[in-house]
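>>> any chance you can model this:
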Amino acid sequence: MTTPPTEAAAVAVVYAIPVSIYLYRDLTWSTLSDVIWKSAQIAGVLMLLIFFATTLARLWTFEEVPQQIMAGLLAISSEPIILLLLINLMLIIIGMFMEDVSGILLGAPLLLPVAIQAGVDPIQFAAIMGVNLGMGLITPPTAPILYFAALIGRVGIGGMLAPTLVFVLFAYLPVVLITTFVPIVSLWLPTIVLGI
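Got it, this is the predicted structure:
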């Protein structure tokens, strides 16, 4: 029997509260209400972002924006390699300015037709989206994951920026290119599990 993600998250929260209070002693019963309030604020903001991103994605679909983007990209080049590089560039830019859920909701309906036109399997496109949006989350100007890591590590953004850009250049960028141009990397597990 499998546990749905929502129930698993609820169990994890119920487990984490006493562990944080009694084992790690980072949380007290008096500060628990502040933690719950801040968590509710963050969840509320994320829900609003998801709502508006979904609404915008549907509006773009009704206005045939994906078809216009596909026509524009195909006007630049019909070569699959160029199309995939353009898709990667657009996804990194989307990832730089919004978090991953909104990026997926906005980018998937816009770029999936172009990816299919370039001969990319939808499962591989999902992997390409995940890797690119993840890279965008640590890339300036907004870099929300970088700011979050700076808060946790109590380090200034200036001290993190140079190592992060080295990491992006020598670690993340090769992963993006491998995921994009070597389909077996993202398709081997679905092939084994789903038999596709």
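
>>> C-alpha only now, for contacts and for neighbours.
Fine.

>>> which residue is the nearest non-sequential neighbour of the residue most central in space within the chain?
What sits nearest the mean C-alpha location of the chain, by C-alpha atoms, centre = their mean, is Asp100, with 3.0 Å. Leaving aside its chain neighbours, Asp100 sits nearest to Leu133 (5.9 Å; criterion: C-alpha to C-alpha, 6 or more residues apart in numbering).

>>> state the distance from that neighbour to Gln68.
22 Å (C-alpha to C-alpha, to the nearest Å).

>>> more neighbours, those two?
Set Leu133 next to Gln68 and count neighbours by other C-alpha atoms under 10 Å: Leu133 wins out with 28 against 12.

>>> just checking, that one touches Gly103?
Yes: between Leu133 and Gly103 there is a contact under C-alpha atoms under 8 Å: 7.0 Å.

>>> joint contacts of these two?
Residues touching both Leu133 and Gly103 by C-alpha atoms under 8 Å, 6 or more residues apart in numbering: Leu91, Ile94, Gly95.

>>> which ones among the residues you listed lie within helices?
Secondary structure from DSSP state H places Leu91, Ile94, Gly95 of these in helices.

>>> please give me the structure for this one as well, since I'd like to look at both together:
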Amino acid sequence: MEIFILAISFIILVGIRVPVAWSIGIASLITLLFSIDSLPAVATIAQRMVTGLDSFSLLAIPFFILAGHLMNSGGIARRLIVFAKSLVGSLPGGLAHVNIVAAMLFGAIAGSAGAAAAAIGSFMSSKMEEEGYTKEYGVAVNVTSATTGLLIPPSNIFIIYSLASGGVSIGALFLAGYIPGILTGLILMIIALIWAKRKGFPTAKRASVSEVLKSFLDALPSLMLLLVIIGGIVGGIFTATEASSVAVVYCLILGLIYKELSLDKLKGILIKSAETIALVMILIALSIAMSWVMSYADIPEQVTSALLGYSDNPIVVMIMINLILLVIGIFMDMTPAVLIFTPIFLPVVTALGIDPVHFGVIMVLNLCIGLCTPPVGSVLFIGVGVANTSIKKVIKPLMPLFVGMLISLMLVILFPKLSLWLPELFGL
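Presented below is the predicted three-dimensional model:
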């Protein structure tokens, strides 16, 4: 009964254009009102929001968001693009490959697909258009490649999954995302290569060894942040939360050294970061409240029984779950989707012997596809906005890249070692 009340009320609220965060909170409250009186129901939702945010691990998210904004304004994106161009600019359709590699590098450092799409897209959009690429193709490459930064650590969404799953190791999740993230980027590059040969896109002159070395040394301080963060977490020097604060200090110092940050610019960065953090945290708080309501109503147990009653074959169940997640990703942003559906699906997959770390990577990769699809694809909207075009025009060049992301997802589902080899190697 409760599952239908929750689902129907949420769909209606979203359908009448109530913001997703408030739709989650109101649907949770409506569902709870069928079990308890109004005053305790409102108090319970508020209490669950506050206690849900009372987590040391969640402190990493505001710091990583601030670090991402500092990177975006501190000259890091431009240096990574120059380095990427020296590596892959000479391939057929070179600027598409530059976009993909730069997005992987920047997303890996910033941990945000939106930040990568905005930073790389604002620089690459005009460059690609000048060299004969269509604006819409540039957007398609930008938004799909930007999602790789959610898999390649550090990644805010893995921190959220760790919270939703009840404490899966953040370090293990970070390491597990490397190979699937790089694999997704390589598949996108293969598709870009095929597309470039079909369309006759231009090829840049091959960079000399000295040019590659120069661009690498220029980008090295930015790339070192990856070593500092991941090395520190895996080596047990600091936690993910402490690593996020180290990232802020590192990015601030780097921006000052590059002379691309000033006090006036820093004030704007702090304000923009605060706005982003407020939006993310209210979404997290309300999603945690909904997760509690679902647990109170035994919805995860009902879903587990239904899915396992249909089939006990892990592949069949994983395909069913992934089809559901693909649909969810079209209509719901990634953060609430992870917080709401992890407690529902994780008991199902663990009952079938699937590793929670492996499932976390599958879930994030699956929902990355939703970030590039209308009507709620936040990264798609950022990419379209930066390039000043329309979603309708971008859909056609997006389709081959969607297929590439789906291929990557299927490979990660079928070969768990793609996710688990690195965590096992480091004993996590």
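
>>> TM-score for the pair, please.
Here the superposed chains carry a TM-score of 0.83, computed using TM-score structural alignment, normalised by the length of the first structure; 190 aligned residues with a C-alpha RMSD of 2.5 Å.

>>> on that earlier part again, quick check, nearest of the ones in helices among the shared contacts of Leu133 and Gly103 of the first structure to Leu194 of the first structure?
Leu91 (27.0 Å; C-alpha to C-alpha).

>>> distance from the top helix by length along the first structure to the second structure after superposition?
Identified as the longest helix of the first structure according to DSSP H is helix 29-62. Using mean C-alpha distance after the TM-score superposition for the first structure, helix 29-62 of the first structure ends up 2.1 Å from its aligned counterpart in the second structure, as a mean over the superposed pairs.

>>> I'd like the next helix or strand past that helix.
Remark: after helix 29-62 of the first structure, the chain's next helix or strand is helix 65-76, criterion DSSP states H and E.

>>> out of the ones in helices among the shared contacts of Leu133 and Gly103 of the first structure, which is most surrounded?
Of those, with other C-alpha under 10 Å as the count, Gly95 tops at 31 neighbours.

>>> what residue in the second structure is paired with that one?
Aligned against the second structure by TM-score structural alignment, Gly95 of the first structure finds its counterpart in Gly329.

>>> Ala118 of the first structure: what's its closest spatial neighbour, skipping adjacent residues?
Pro80 (4.6 Å).

>>> circling back: what does the residue nearest to Asp100 of the first structure correspond to in the second structure?
Aligned partner of Leu133 of the first structure by TM-score structural alignment: Leu367.

>>> and what of Val14 of the first structure?
Per TM-score structural alignment, Val14 of the first structure is aligned with Leu252.

>>> what do we get in the second structure for Ala108 of the first structure?
So Ala108 of the first structure corresponds to Thr342, using TM-score structural alignment.

>>> so that match touches Leu163, yeah?
No: if you go by C-alpha under 8 Å, Thr342 of the second structure and Leu163 don't touch, sitting 9.7 Å apart.

>>> of the two, who's got more company?
Set Thr342 of the second structure next to Leu163 and count neighbours by other C-alpha under 10 Å: Thr342 wins out with 25 against 21.

>>> Glu424 of the second structure matches what in the first structure?
Alignment note (TM-score structural alignment): Glu424 of the second structure maps to Thr191 of the first structure.

>>> which SSE is that match in?
Secondary structure (DSSP H and E) places Thr191 of the first structure in helix 183-194.

>>> average separation of that helix from the aligned part of the second structure, please.
Looks like 1.0 Å for helix 183-194 of the first structure (mean C-alpha distance after the TM-score superposition for the first structure).

>>> need the contact partners of that helix.
In contact with helix 183-194 of the first structure (C-alpha under 8 Å, 6+ apart) are residues Ile123, Gln124, Ala127, Ile178, Thr179, Ile196.
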